[in-house]
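Chemist: here are the coordinates; sequence isn't available:
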């Protein structure tokens, strides 16, 4: 696998994983009972974005390593994937 392809695949895994990890552990202002005037009650009280980014990076790295291992060992080929006629 070319280094450019590996970086692109890792970025895609990281970006898609971000949307899965983003809501983990976030409490809304309504749930916290501290709604700031002029903001949506569903807005996060404390977003903790650095924690989300770190968790997502670990998640994406594990998924990418598993993908790379399967790809380099040729464990799954296009012939193994069933296509609908």
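Modeler: Okay, I see it. Being a predicted model, the structure only gives us computed values, none of them experimental.

Chemist: going by C-alpha atoms from here, please, whenever you check contacts or count neighbours.
Modeler: Fine.

Chemist: for residue 50, see how far away the residue nearest the centre of the chain is.
Modeler: In the chain, the centroid-proximal residue (Cα atoms, centre = their mean) is residue 17; its distance is 1.2 Å. Applying Cα to Cα, to the nearest Å, the value for residue 17 to residue 50 is 15 Å.

Chemist: below is an additional structure, to be compared with the one above:
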């Protein structure tokens, strides 16, 4: 596997993880008991910390990428192992 492929997979895992982590640990101003600024949306976060989010996403994406590369090199799970549906029986042709 090329290093550019690993970087691209890491970037995909990082973005996916960051979006999945966005709603966790965030409170609105009403939940946190903080006064709102006039014109502010009721759903605006009061304690959004992008640095903490980026750190968590980095750690999780690093672990997921390491697992992905290890699986690629060792072949623990292949496409043949993931069968969602059984293949239909083959159609038999009549003799003659």
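Modeler: Received, thanks. All figures in this text were calculated on a predicted structure; none of them were measured in a lab.

Chemist: and the closest residue to residue 34 of the first structure other than its chain neighbours, how far from residue 31 of the first structure?
Modeler: Nearest non-adjacent residue to residue 34 of the first structure, counting by Cα to Cα, 6 or more residues apart in numbering: residue 45, 7.5 Å away. Here the distance between residue 45 of the first structure and residue 31 of the first structure works out to 9 Å (Cα to Cα).

Chemist: residues near the residue mapped onto residue 9 of the second structure from the first structure, how many?
Modeler: Structural alignment (TM-score structural alignment) places residue 9 of the second structure against residue 9 in the first structure. As a burial measure, residue 9 of the first structure scores 15 neighbours (other Cα atoms under 10 Å).

Chemist: wait, a strand at residue 9 of the first structure?
Modeler: No. Assessed with DSSP: H, G, I helix; E, B strand; the rest coil, residue 9 of the first structure is helix; it does not lie in a strand.

Chemist: what comes up buried for the longest helix seen in the first structure?
Modeler: The residue-count maximum for a helix in the first structure (DSSP state H) belongs to helix 49-73. Buried residues in helix 49-73 of the first structure, counted by 16 or more other Cα atoms under 10 Å: 52, 55-57, 59-61, 63-64, 68.
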